[in-house]
Structure formats: structure tokens, C-alpha cells
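Trainee: Can you look at this prediction? I've put the sequence above it.
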Amino acid sequence: MVKEIYDLGEVINLLEMQFKTIDKRLSRYEKSISYLIKKLEKERETIYQGQESCEIRIKSYLD
């Protein structure tokens, strides 16, 4: 079995690079989630407006 001995500085640098990569991914995921939430909120508003419109039409037919 071959064991490699790393300099502590190398290990720290590798870990920092991995953390930066993870941070970038998380940032992208946060942006995507934020975008999807905004889209869903707009869709919900559209549905509410459509529901109100339907209710108004139904009331006008019943009157």
C-alpha cells in the first residue's frame, strides 16, 4: 500500500479550492431556487386573478 504524505499547506489549499467550488454551486442553486420561487409566486397571482375573474363571471350569470 502506498501512502502519500502531503504538506499541510497543500492540504489547506486543496480544501480551500473545494470549499470555493461548493460555495459557487450553492450560490447557483440559491439563485435558481430564488428564480423558481418568484416564478411560482407570479403563477399563483395569475391563478388568483383567474379565480376572481371566474367568480365575477359566475355571479354575473346568476344575477
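Mentor: Sure, I can see it.
Trainee: Going by C-alpha atoms from here, please, whenever you check contacts or count neighbours.
Mentor: Will do.
Trainee: so where do the helices sit in the chain?
Mentor: Per DSSP state H, the chain carries helices over the ranges 8-62.
Trainee: next one: stretch 26-37 to chain centre, how far?
Mentor: Its chain's C-alpha centre and that of stretch 26-37 lie 3 Å apart, by C-alpha atoms, centre = their mean, to the nearest Å.
Trainee: try it against this one:
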Amino acid sequence: MEALVLIGGFLYLGVLGFGVMGKIGHFIDGGGFIPEWDEGDAPSAADDTASLDHTKNQKDQKIG
């Protein structure tokens, strides 16, 4: 009887693992968290520094 419960538990884990791996496979095939983009679409370093300067100026205006 104990062997039957053990075998049933292993079968349950196998079916559950199969389903989880299927979900993970679809997630990876779909591109994951960040979809791919062309290098031309990527933000440049100049955009980052310009936005940082803008936020710094806003903070200076609020303080002063």
C-alpha cells in the first residue's frame, strides 16, 4: 500500500513537471520578458544622459 502511494506521488510530480516545463517552453519561445529589437530601436547613451540632466535641473529648481 505504501508503494502505491509512493508511485502515485511520483506520477503526480511527473505530470506536474511536464506541465510546468511546457509553460516554461512557451514562455521562452515567446521571447521571455524582453522581446528582441533592432539595434536602431535601442536607446542611446546620449538619451540617458539627457534625461539625467533634465531630472537634475528639475530637482535644482525645486530646491532653489
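Mentor: Everything's here; your move. Small disclaimer: the values here were computed from a predicted structure and weren't measured.
Trainee: So after superposing, what's the score?
Mentor: Here the TM-score for the pair of chains, by TM-score structural alignment, normalised by the length of the first structure, is 0.52; 40 aligned residues with a C-alpha RMSD of 2.2 Å.
Trainee: quick one: the most centrally placed residue in the first structure from residue 41 of the first structure, how far?
Mentor: For the first structure, the residue sitting closest to the mean C-alpha position, by C-alpha atoms, centre = their mean, is residue 33 at 1.2 Å. The gap separating residue 33 of the first structure from residue 41 of the first structure is 12 Å, by C-alpha to C-alpha, to the nearest Å.
Trainee: And for residue 48 of the first structure?
Mentor: Counting by C-alpha to C-alpha, the gap from residue 48 of the first structure to residue 41 of the first structure is 11 Å.
Trainee: circling back to that earlier point, show me what the residue nearest to the centre of the first structure lines up with in the second structure.
Mentor: In the second structure, the residue equivalent to residue 33 of the first structure is residue 27, according to TM-score structural alignment.
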